[in-house]
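Undergrad: Give me coordinates for this.
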Amino acid sequence: MMKPVLRIDATDANPCEGKPVVDWPKAAWNGGMLGVALVGGPLFFSWQALALFLVSTYLTLLVGHSVGMHRMLIHRTFQSGRWVERILIYIGVIVGVAGPFGIIRVHDLRDWAQRQPKCHDFFAHRRGLVSDLTWQLFYRFEFDHAPRLTIEPRVAHDPFYRFIEATWRWQQLPVAAALFVVGGLPFVVWGVCVRIIVSTIGHWTITYFCHNPGPGRWMVKGAYVQASNLPGLGMLTYGECWHNNHHAFPESARIGLEPGQHDPGWMVIRLLQGAGLIWNVGEPRQETAREDLALRTEVAQPPP
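TA: Predicted coordinates for the structure are as follows:
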């Protein structure tokens, strides 16, 4: 198993102690995109702009966020050459949720908190959907005693990563310019603003339901939050809805582990692997290394 990209020193940290506070840059970004989408979306609607929005939203989330940011950068479930890695991460930045360092921190802090005996509702997603979305779109969590985070030097010191982390919001400008040349303001509004806010809200909505009680055969021992699978949403969520599987086997590049669990992210990974562009593709660890897991039912069988 490859080492995680982020090391967390939580010696003095407590995931229950602290409170959500308004993150003003985050609130301005998401609030601005939401405002433009609500006002400009209807004003600049066209069927071509809608088609652009649907295709660009799906592909950027699939290739950039699910495959690049989540499965490659955060969980290290496969390796690639430098340029393939950078292309995948750049597409992930275009999604508009955060830069690479920001994605790592948000994901791994939440994952660390959820695997503790108890954590704040901000991480556990135990409030109502509207309250939780408000927190995730406009707030950050301010710890009384924050864990110390260290991103591995290969990533933290890479000039490319440092540049796009510092400029990730500005990376929408070349996209907007290209879309304006092709389709004018309707393409900019729907291909940038509507896409970004729908991607962000959609990401946190799936996260909310995946971390509340639901189907799934695996339990992570000692974890306060047990993830759920969301049947029927595999194609819509790029395979990310099989989150009970993912919490059990974060080292696996494939998240839809059972028959009928569609996983478009895995399809992309297989294509890249077949083309020789990626290698060392992770699989669920062997049964002898699953001491941290328990089956929810006695009749369930582990994945191959």
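
Undergrad: Going by C-alpha atoms from here, please, whenever you check contacts or count neighbours.
TA: Will do.

Undergrad: and residue 134, how many neighbours does it have?
TA: Applying the criterion other C-alpha atoms under 10 Å, we find 13 residues in the vicinity of residue 134.

Undergrad: What are the buried residues along the strand or helix carrying it?
TA: Per DSSP states H and E: residue 134 is located in helix 129-138. Of the residues in helix 129-138, those with enough neighbours to count as buried (16 or more other C-alpha atoms under 10 Å) are 132, 133, 135, 136, 137, 138.

Undergrad: who's in contact with stretch 225-237?
TA: 114-115, 124, 206, 209-216, 219-220, 239-245, 247, 256, 261-264 (C-alpha atoms under 8 Å, 6 or more residues apart in numbering).

Undergrad: Quick check on the residues you listed: which are buried?
TA: By neighbour count, with 16+ other C-alpha under 10 Å, the contacts of stretch 225-237 hold 114-115, 124, 206, 209-212, 215-216, 219-220, 239-245, 247, 256, 261-264 as buried.

Undergrad: any idea how far residue 136 is from residue 26?
TA: Distance check for residue 136 against residue 26: by C-alpha to C-alpha, to the nearest Å, it reads 9 Å.

Undergrad: Sequence B follows; please return its structure for comparison with A:
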Amino acid sequence: MDTTDRCTVNSLREVPGCDPSAGAVRWDPVHSLWNGGMLAAALLLAPVYASWGAVTVFLVLTGASLLLGHSVGFHRRLIHRSFDCPLWLERALVWVGNCVGMSGPFWMIRTHDLRDWAQRQAHCHDYLAHRQPMLIDAWWQLHCRLTLDHPPAFDLGAAGKDRFYRFLEATWMAQQLPLALLLYLGGGWGWVIWGVCVRVSASVTGHWYVGHLAHRRGPQSWLVKDAGVQAHDIPWAAIPTMGEAWHNNHHAFPGSARIGLYPGQSDWGYAFIRALAAMGVAWNIALPEDLGRDKVLARVGPA
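TA: Next comes the predicted model:
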């Protein structure tokens, strides 16, 4: 295990006067039209093209992309760097994460790290804390963006210089087209609607919904001292989120590759990382006991 602090907010750089509390929520036309279009296609066309094959494609692709791409590739590797792996594997996992359909890798890093940093402060904007009622928060998170009056800076490091990641950032929506073509060849329009539109809409909406609940209600084992926003676990969402729904654990140990920490806490993302390690393509895996978080945590629930 190296001595790197795996719990830092990796890409964000504080600058004099930066403030996570003052800013304006504005409509984001790119993500709004994308998210709204996928939802409309799912609601209007999915019933027409429903079949056992199409639903199976939806389930398999959604599970695989959330596990390999969003949970392991984007979140635990690219954002938190909670394990090391060859660059070719990182790029493959990040490409799968890109295909989840939320946005490109740079947007995902900045959005995550801004929220991560803000929630550790004494005060932050309601947008960053999921503090508004559900319908308002849904509109904000799925169709808007926050423009802070005094934002921090970002340095994406090696990822920001990577030509492949720059390509994904510029073409993140178009990355659905090769997949759509393969699905069309395999099962026609039904597979395209369920394998792209329904999958993307369910992933994006589900990501917001679990995130909203995880900052408002649910079990807690830990409080992070001096943090203005605390997290909760969402047990029923552990399997569909591949372990990400143990969000109270994640706030407590943000650099840990393992998020489901206690008996009965399913964590398929960590299980996949262990499988990679068994194959010799993942190493330096950070766990809670490696992170030295005792001074910033207070236990409030059973282990």
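
Undergrad: possible to save the buried residues of helix 129-138 of the first structure as a markdown table with distance to residue 151 of the first structure?
TA: Formatted as a markdown table, those follow (distance: C-alpha to C-alpha, whole Å):
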| residue | distance to residue 151 of the first structure |
| --- | --- |
| 132 | 27 |
| 133 | 27 |
| 135 | 25 |
| 136 | 22 |
| 137 | 24 |
| 138 | 24 |
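
Undergrad: now, which of those residues sits nearest residue 104 of the first structure?
TA: Out of the buried residues of helix 129-138 of the first structure, the one with the shortest distance to residue 104 of the first structure is residue 136. That distance is 15.1 Å, counting by C-alpha to C-alpha.

Undergrad: Of the buried residues of helix 129-138 of the first structure, which pair is most distant in space?
TA: Spanning the widest gap among the buried residues of helix 129-138 of the first structure are 132 and 138, at 10.1 Å by C-alpha to C-alpha.

Undergrad: Excluding chain neighbours, what is closest to residue 121 of the first structure?
TA: When the adjacent residues along the chain are set aside, residue 121 of the first structure lies closest to residue 127, with 6.5 Å between them (C-alpha to C-alpha, 6 or more residues apart in numbering).

Undergrad: What number of residues are in the vicinity of the equivalent of residue 173 of the first structure over in the second structure?
TA: Counting by TM-score structural alignment, residue 173 of the first structure lines up with residue 177 in the second structure. As a burial measure, the neighbour count of residue 177 of the second structure was computed by other C-alpha under 10 Å and equals 13.

Undergrad: And residue 177 of the second structure, how far from residue 153 of the second structure?
TA: To residue 153 of the second structure, residue 177 of the second structure is 33 Å away according to C-alpha to C-alpha.

Undergrad: From the buried residues of helix 129-138 of the first structure, pick the one nearest residue 49 of the first structure.
TA: Compare each of the buried residues of helix 129-138 of the first structure with residue 49 of the first structure using C-alpha to C-alpha and the shortest gap goes to residue 137, at 24.9 Å.

Undergrad: What does residue 28 of the first structure correspond to in the second structure?
TA: Using TM-score structural alignment as the criterion, residue 28 of the first structure maps onto residue 33 of the second structure.

Undergrad: correction: residue 113 of the first structure
TA: Using TM-score structural alignment, residue 113 of the first structure lines up with residue 118 in the second structure.

Undergrad: State the distance from that match to residue 148 of the second structure.
TA: 11 Å.

Undergrad: circling back: is the match of residue 113 of the first structure in contact with residue 130, as I believe?
TA: No - because the distance of 11.6 Å does not satisfy C-alpha atoms under 8 Å, residue 118 of the second structure is recorded as not touching residue 130.

Undergrad: And the strands in the first structure?
TA: According to DSSP state E, the first structure carries its strands in the segments 6-9, 18-22, 79-80, 139-143, 148-151, 218-220, 278-279, 293-295.

Undergrad: Would you reformat the ones you listed as JSON lines and include distance to residue 66 of the first structure?
TA: Shown next, in JSON lines, are those (distance: least, C-alpha to C-alpha, whole Å):
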{"stretch": "strand 6-9", "distance to residue 66 of the first structure": "18"}
{"stretch": "strand 18-22", "distance to residue 66 of the first structure": "26"}
{"stretch": "strand 79-80", "distance to residue 66 of the first structure": "15"}
{"stretch": "strand 139-143", "distance to residue 66 of the first structure": "22"}
{"stretch": "strand 148-151", "distance to residue 66 of the first structure": "20"}
{"stretch": "strand 218-220", "distance to residue 66 of the first structure": "22"}
{"stretch": "strand 278-279", "distance to residue 66 of the first structure": "15"}
{"stretch": "strand 293-295", "distance to residue 66 of the first structure": "24"}
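
Undergrad: Could you say which of these is packed most deeply?
TA: When you average the neighbours per residue for each of these (mean count of other C-alpha atoms under 10 Å), strand 218-220 leads with a mean of 21.

Undergrad: Where in the second structure does that strand align, residue-wise?
TA: Counting by TM-score structural alignment, strand 218-220 of the first structure pairs with residues 222-224 of the second structure.

Undergrad: The matching stretch vs the first structure - mean distance after superposition?
TA: Superposed on the first structure, stretch 222-224 of the second structure shows a mean distance to its aligned partners of 0.7 Å (mean C-alpha distance after the TM-score superposition for the first structure).

Undergrad: Run the chain-centre distance for that stretch.
TA: What separates the centre of stretch 222-224 of the second structure from the centre of its chain is 21 Å, taken as C-alpha atoms, centre = their mean, to the nearest Å.

Undergrad: Do a quick rundown of the helices in the stretch 1-150 of the first structure.
TA: Listed from the start of the chain, the stretch 1-150 of the first structure has helices (DSSP state H, counting those that start in this stretch) covering 24-43, 47-59, 82-94, 100-114, 121-124, 129-138.

Undergrad: What are the buried residues along the fifth one?
TA: I take that to be helix 121-124 of the first structure. Judged by neighbour count (16+ other C-alpha under 10 Å), helix 121-124 of the first structure contains these buried residues: 122, 123, 124.

Undergrad: Matching the first one against the second structure, which residue comes up?
TA: Here residue 122 of the first structure is matched to residue 127 in the second structure, going by TM-score structural alignment.

Undergrad: got it, and residue 253 of the first structure?
TA: Counting by TM-score structural alignment, residue 253 of the first structure lines up with residue 257 in the second structure.
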